[in-house]
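[1] no sequence for this one, just the structure:
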């Protein structure tokens, strides 16, 4: 993220007039360019940060883009920095996170299903409704700026948008939820889905993973809608977390000895990132990789395997730890461009990258990491569009792949060696069920190792073991799951 935003849900109103340096109007008969997008040249009456957010949100819906990939280019093309860039970022990610609830509110305010609203007008209305209900931007400024945006991207809908936004502004978020959501006592899952903008199937999955505790489920959903912090990993042997925190103006992490919390800014521009002393990595990812490296085992300990290594964060940490331990890491990645990213992330470390399918790996290893492809439900706060793209039908092919990868890991780990199975999802089918079924079908004697002692002492909310489920609302990390399996001698 570029800059820091103080005008969102926590304080101030942002620069709702920021970025108007250009003046003028969008060109074209309908206010859009030939590709259906607002022209990017100077000369628009539309507030530039809002235009940036619109372009990013529209690309997500129109092109299937990912916000974290498309937004930086939009900000760069429009020359946005500092508070203006932060405001555009807040609008983009906030609107995508709250999309489900915003759509229900826009539908109620307009008297029509959102699917029947012209897509450019629909995306502009989502942005306007987000400002009205989740920021401190004054209502008149949010309505006026959004109507200007609609005038540029869908001029025929200007009057409609004005009426809808004024209706949205007539009550706050909680009042809208009380109007449009089912009663909590009647259908708590449906209520939580509307109140906290998650599909019902994800709400059920979270509730199942939290033992049916709906109050805690609500806290998990609320945290999913907060802007996540940026975490750095200070690579062992190359940087000290305390010193790195002082260098970048951040704070040492609460749990991982390698973690640094950044207050904002663009981490990719930091000297520590550029010279390989650190990389961007969620603290939860650091903890599960470190737990594998610390798991006790007898016998040799110099052959490590990362079975699904892309894009390379965990391989980078394991490689740095391997230097200190005299070990070597084989990092396997099935996708070619991600294998290139692993090579870049592990340059100068004792890591050999193989472009291959992890299910076909041969050899014998002492420690194996299976960071399996999954639904990514544990990182929805970082990838807000994923909650609306993922479907329950995604689970069968993913869980089949997860079991095959874990089975392959159990095949190549030596007797007495340890396998860490990791997913960034708390869905029970991707965690407990996959581990149980894979161990049962492997044909090898396998014991579950209690992972809790391998995490920092005093870390709360780790459950009854032997596996561990991390949570944003408990630990401030992505919802990483960790199971440690040891092949019996």
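    Yes, it's here. Keep in mind that what you see is a predicted model, and the values were worked out from it rather than measured. Residues are numbered from 1 along each chain as shown.
[2] CA atoms for contacts and neighbours, from now on please.
    OK.
[3] The nearest residue to residue 200 once chain neighbours are set aside: which element?
    Closest residue to residue 200 in three dimensions, ignoring its sequence neighbours and counting by Cα to Cα, 6 or more residues apart in numbering: residue 193, at 5.3 Å. Residue 193 belongs to helix 188-196 when assigned by DSSP states H and E.
[4] put this beside the first:
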């Protein structure tokens, strides 16, 4: 197929020329997305609609200022009064484009006959948006091309819009399956990892890490492709009904939600409703929390310990989802929770998350370094949760840009921090108490290897530890869940429909 020429090249591409006064001109009516126009070329739409414009601006913010899409898009939609089906369209367009960026770049390179890196970033983002509409959404090809070209004309100029038009028309001539075959054939070297990296839109190092994580946690490596595909699916919104604060059945009725698959506290919003519209969420009696996150939290509260069960610690509590669930259960048992968070702005989010709990359930929300807490308060807690900062490879569905931001170089620093936090937690828990080590990553360097290093170091120092049966603790919450016969637990989006949460339970014995 011949390539498209000219205006999209980096040297000549019109560096991000935006008409900020005209972002939502009359051409922005939503019905223009799906309707074929019979107007003459001179009268056709000259600007993209607000939904597409918002999605494009999210991509540019992610690229130029390392913004997070889930933090940028909602206020942008509110500011521009994009709601309902248009807001859902913008959300899928932005998030889906970010998830599948690697796949679309490979298609763009074939259609444009040049490396994606040689195309001006603003124009490349326009092409990615168009590719997702043509190959990843139920948008008629003519409408996807026309609307994206209109947006390109508005934001990048006439020359860039012609380039965008040529590339997207070339892409629209073949179905997705054909393009997947072509980009797989074009991958060099054409090994299985490279093929999956390009077709399923993950960096090759992430594909290798996930393959190793499947094998290392007792699952068949043959599941890798299903896992990668699950990472590319938009997750449903899951609520947590905090025990003692809201009845799950009542919340389900109010929210139009159905029960989750595993956790008794979990509810799944049908049709992707807005959680902020629910009184229980506004009052912090409920919250938005992945079901895997709920499962590992509930497993900690049910793990057997020796002695009193009165004081609990969430060592890395921001943004507060697990703290809200822990605090609700603590209140029912007469225990109290200390929530620690190193970042002040995240500590404020924790305060909001626990605002609906009964008086006395939360002893304190504090700002402090979790690495020193064990030395400051040795043996002061009965249960400790370490939800350690990590690469987030287990939540690629929810954080669509993160797969492109992380690199193997991040692992060394994170693993050092994870070991320090787990060591601190084991110092903070009393003899007979329990620590839950949790990450939202299945990477072996952040899960099993961290635990092995810390257990080995404490054993050499003469400190006693017992690895508890985390599988049994999760099964007690979710009977019938598919878990290999191991002491630790690794959840998976393609198996359990959750984020890929890891859980290890440790009891201090001396």
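    Received it, and whenever you're ready, just let me know what you need. Since this is a predicted model, take the numbers as computed values, not measurements.
[5] Look through structure 1 and tell me its longest strand.
    If you go by DSSP state E, structure 1 has its longest strand at strand 413-423.
[6] Can you check which part of structure 2 the helix or strand just after it sits on?
    Sequence order places helix 432-441 as the next helix or strand after strand 413-423 of structure 1, per DSSP H and E. Using TM-score structural alignment, helix 432-441 of structure 1 lines up with residues 448-457 of structure 2.
[7] which residues are contacting that stretch?
    Contact partners of stretch 448-457 of structure 2, identified using Cα atoms under 8 Å, 6 or more residues apart in numbering, comprise 415, 418-419, 422-423, 465, 504.
[8] cool, and stretch 53-60 of structure 2?
    23-24, 69, 72-73, 76-77, 90-91, 93-94, 98, 122, 125-126, 129, 151.
[9] residues in structure 1 matched by it, start to end?
    By TM-score structural alignment, stretch 53-60 of structure 2 lines up with residues 51-58 in structure 1.
[10] Of the contacts of stretch 53-60 of structure 2, just the buried ones, PyMOL syntax please.
    In PyMOL, a selection of the buried entries from these looks like this (16 or more other Cα atoms under 10 Å):
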select buried, resi 23+24+69+72+73+77+90+91+93+94+98+122+125+126+129+151
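[11] burial count for the spatially closest residue to residue 442 of structure 1 that is not a sequence neighbour?
    Leaving aside its sequence neighbours, residue 442 of structure 1 sits nearest to residue 407 (Cα to Cα, 6+ apart; 5.6 Å). Using other Cα atoms under 10 Å, residue 407 of structure 1 has 22 other residues around it.
[12] what does residue 188 of structure 2 give?
    Residue 188 of structure 2: 10 surrounding residues under other Cα under 10 Å.
[13] Contacts only, for it.
    Contacts for residue 188 of structure 2 were tallied using Cα under 8 Å, 6+ apart; they are residue 194.
[14] cool, the one 5 residues further on as well?
    Residues near residue 193 of structure 2 by Cα under 8 Å, 6+ apart: 204, 207-208.
[15] swap the cut-off to 10 Å and go again
    Counting by Cα atoms under 10 Å, 6 or more residues apart in numbering, residue 193 of structure 2 makes contact with 202-208, 211.
[16] that older thread, looking at the contacts of stretch 448-457 of structure 2, state which has the most neighbours.
    Busiest of these [other Cα under 10 Å] is residue 422, holding 28 neighbours.
[17] In a helix, that residue, correct?
    Yes - with DSSP: H, G, I helix; E, B strand; the rest coil as the criterion, residue 422 of structure 2 is part of a helix.
[18] measure it to residue 372 of structure 2 for me?
    According to Cα to Cα, to the nearest Å, residue 422 of structure 2 stands 11 Å off from residue 372 of structure 2.
[19] What lines up with residue 119 of structure 1 in structure 2?
    Match for residue 119 of structure 1 (TM-score structural alignment): residue 121.
[20] Tell me where the stretch 351-500 of structure 2 has helices.
    Assigned by DSSP state H, counting those that start in this stretch, the stretch 351-500 of structure 2 shows helices spanning 370-376, 402-405, 409-428, 448-460, 470-477, 493-496.
[21] I'd like these as a markdown table, with distance to residue 235 of structure 2 appended.
    Below are the helices of the stretch 351-500 of structure 2 laid out as a markdown table (distance: least, Cα to Cα, whole Å):
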| stretch | distance to residue 235 of structure 2 |
| --- | --- |
| helix 370-376 | 31 |
| helix 402-405 | 15 |
| helix 409-428 | 26 |
| helix 448-460 | 26 |
| helix 470-477 | 22 |
| helix 493-496 | 9 |
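[22] Now the match of helix 432-441 of structure 1: buried residues?
    Buried, per 16+ other Cα under 10 Å, within stretch 448-457 of structure 2: 448, 450-451, 454-455.
[23] returning to what we had before: is it true that the match of residue 119 of structure 1 touches residue 61?
    No - if you go by Cα atoms under 10 Å, residue 121 of structure 2 and residue 61 don't touch, sitting 11.5 Å apart.
[24] With neighbour numbers in mind, choose between those two.
    residue 121 (21 against 16).
[25] Minimum distance to residue 292 of structure 2: which of the helices of the stretch 351-500 of structure 2 has it?
    Among the helices of the stretch 351-500 of structure 2, helix 493-496 comes nearest to residue 292 of structure 2, with 8.3 Å by Cα to Cα.
[26] and for that closest one, what span of structure 1 is it aligned with?
    Counting by TM-score structural alignment, helix 493-496 of structure 2 corresponds to 472-475 in structure 1.
[27] what about the matching stretch, distance to the chain center?
    14 Å (Cα atoms, centre = their mean, to the nearest Å).
[28] which residue lines up with residue 284 of structure 2 in structure 1?
    Checking TM-score structural alignment: residue 284 of structure 2 goes with residue 276.
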